[in-house]
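Engineer: Build me a model from this:
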Amino acid sequence: MEASSEQQYLEDKYPQRPLLPADPRLKALNLRAASIINSNIQPLHMLSLLKHLEEKVGPEESLSFAQLNIEKGLLALEMLLKDFASRYATGDEVYMADVFLAPQIVVSTSRFNINMSKFPTLSRLYESYKILLELEASSPERQPDAVH
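Structural biologist: Okay, the predicted model is just below:
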């Protein structure tokens, strides 16, 4: 996974808060976690996809499909991060894996009723994310274009 132009912009603009750690092993771990989220979990959070599924198979089957596949992605992340996680996904600093993971847990629990007790490492990480002001500030409801 190559650095995107957005990632490069953020790295250049805010060098004091890199998205990726300098350690090559931890950098690869962050990119892998972001890839799992980006390709396996986040697409199932898209309302347009869910609406399409509901039209094709009905609301119950759509929810069941989304829950099953989100849980598969969360299990992959649990297994990937369990030996590396500290305060955050890959140590004591917030990196790309955390930026991707935190909002996915919020949506997984609130919209899809995913039971996070199945994922103890991710649950512990989420407790650390909850106290981050950046997470609260980035919530969809707090954005200037949010519909209230």
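Engineer: alpha carbons only for contacts and neighbour counts from here, please
Structural biologist: Will do.
Engineer: Identify each buried residue in the helix or strand hosting S64, please.
Structural biologist: According to DSSP states H and E, S64 maps onto helix 59-81. If you call a residue buried by 16 or more other CA atoms under 10 Å, then helix 59-81 has these buried ones: 62-63, 66-67, 70-71, 73-74, 76-78, 80-81.
Engineer: Identify the residue nearest the geometric centre of the chain.
Structural biologist: Centroid check for the chain by CA atoms, centre = their mean gives L101 as the closest residue, at 2.3 Å.
Engineer: and this one, so I can compare the two:
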Amino acid sequence: MYLEDKYPHRHPLLPNDILKRAINFQAANIVSSSIQPLQNSSVLNYIGEKVGYDEKLPWAQTVIRKGFTALEKLLKDHTGRYATGDEVFLADVFLAPQLYSAFTRFNIHMDEFPILSRLYATYNDIPAFREALPENQPDAVH
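Structural biologist: The predicted structure follows:
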């Protein structure tokens, strides 16, 4: 929100339409509070230590699927080319890395989530999103 206020002349992170704005907040919050923290390395390592190493992946998959099910329901009547229409907004900025992680790191099958799979393919067409992939960072281990 700081960037939104600091640089109002740039492309906005949130749409002007109040419903689309609310959907963006909801989608971003599902990722940032219901999925990402629970599939974070520190949580997975804790589960591995306390429950067993073999339980890490099923835990992450369960958390991701639960969040993705909510996102599919939330976005079903609002998507265009992107999560809430034909412009990239906050929801997309949160969804792009989460989808990448889910489909490549946690072996979530894309066909389980048709809306999110379509968005994932669309995000891969955006150079800035491709450049932000973990393997494209200067400190990436190759």
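Engineer: follow-up on the earlier one: what lines up against the residue nearest to the centre of structure 1 once you look at structure 2?
Structural biologist: Aligned by TM-score structural alignment, L101 of structure 1 pairs with L95 of structure 2.
Engineer: can you tell me which residues contact its match?
Structural biologist: 27-28, 31 (CA atoms under 8 Å, 6 or more residues apart in numbering).
Engineer: Just confirm it is within a helix.
Structural biologist: Yes - secondary structure of L95 of structure 2, determined by DSSP: H, G, I helix; E, B strand; the rest coil: located in a helix.
Engineer: What is the burial count for the corresponding residue of structure 2 for A85 of structure 1?
Structural biologist: By TM-score structural alignment, A85 of structure 1 lines up with T79 in structure 2. Neighbourhood size, T79 of structure 2 [other CA atoms under 10 Å]: 17.
Engineer: How about M46 of structure 1?
Structural biologist: Neighbourhood size, M46 of structure 1 [other CA under 10 Å]: 10.
Engineer: And the aligned residue in structure 2 for it, how far from K76 of structure 2?
Structural biologist: Correspondence of M46 of structure 1 to structure 2, assessed by TM-score structural alignment: N40. N40 of structure 2 is 27 Å from K76 of structure 2, where distance means CA to CA, to the nearest Å.
Engineer: thinking Y95 of structure 1 is in contact with A22, fair?
Structural biologist: No - Y95 of structure 1 is beyond contact range of A22, at 10.7 Å (criterion: CA atoms under 8 Å).
Engineer: Give me the buried stretch members for stretch 127-138 of structure 1, please.
Structural biologist: For stretch 127-138 of structure 1, the neighbour count (16+ other CA under 10 Å) marks Y129 as buried.
Engineer: Give me the contact list for that stretch.
Structural biologist: So stretch 127-138 of structure 1 is contacted by 87-88, 102-103, 142-143 (CA under 8 Å, 6+ apart).
Engineer: Quick one: which of those is the most crowded by neighbours?
Structural biologist: Counting neighbours by other CA under 10 Å, Y88 leads these with 22 neighbours.
Engineer: May I have the distance across stretch 105-123 of structure 2, first residue to last?
Structural biologist: 17 Å.
Engineer: now it: which residue numbers in structure 1?
Structural biologist: Against structure 1, stretch 105-123 of structure 2 falls on residues 111-129 (TM-score structural alignment).
Engineer: quick one: the match of A85 of structure 1 and G85 touch, right?
Structural biologist: Yes - judged on CA under 8 Å, T79 of structure 2 makes contact with G85 at a distance of 5.1 Å.
Engineer: how close does the closest residue to P37 of structure 2 other than its chain neighbours sit to V63 of structure 2?
Structural biologist: Spatial nearest neighbour of P37 of structure 2, chain neighbours left out: V43 (7.6 Å); criterion: CA to CA, 6 or more residues apart in numbering. For V43 of structure 2, the distance to V63 of structure 2 (CA to CA) stands at 12 Å.
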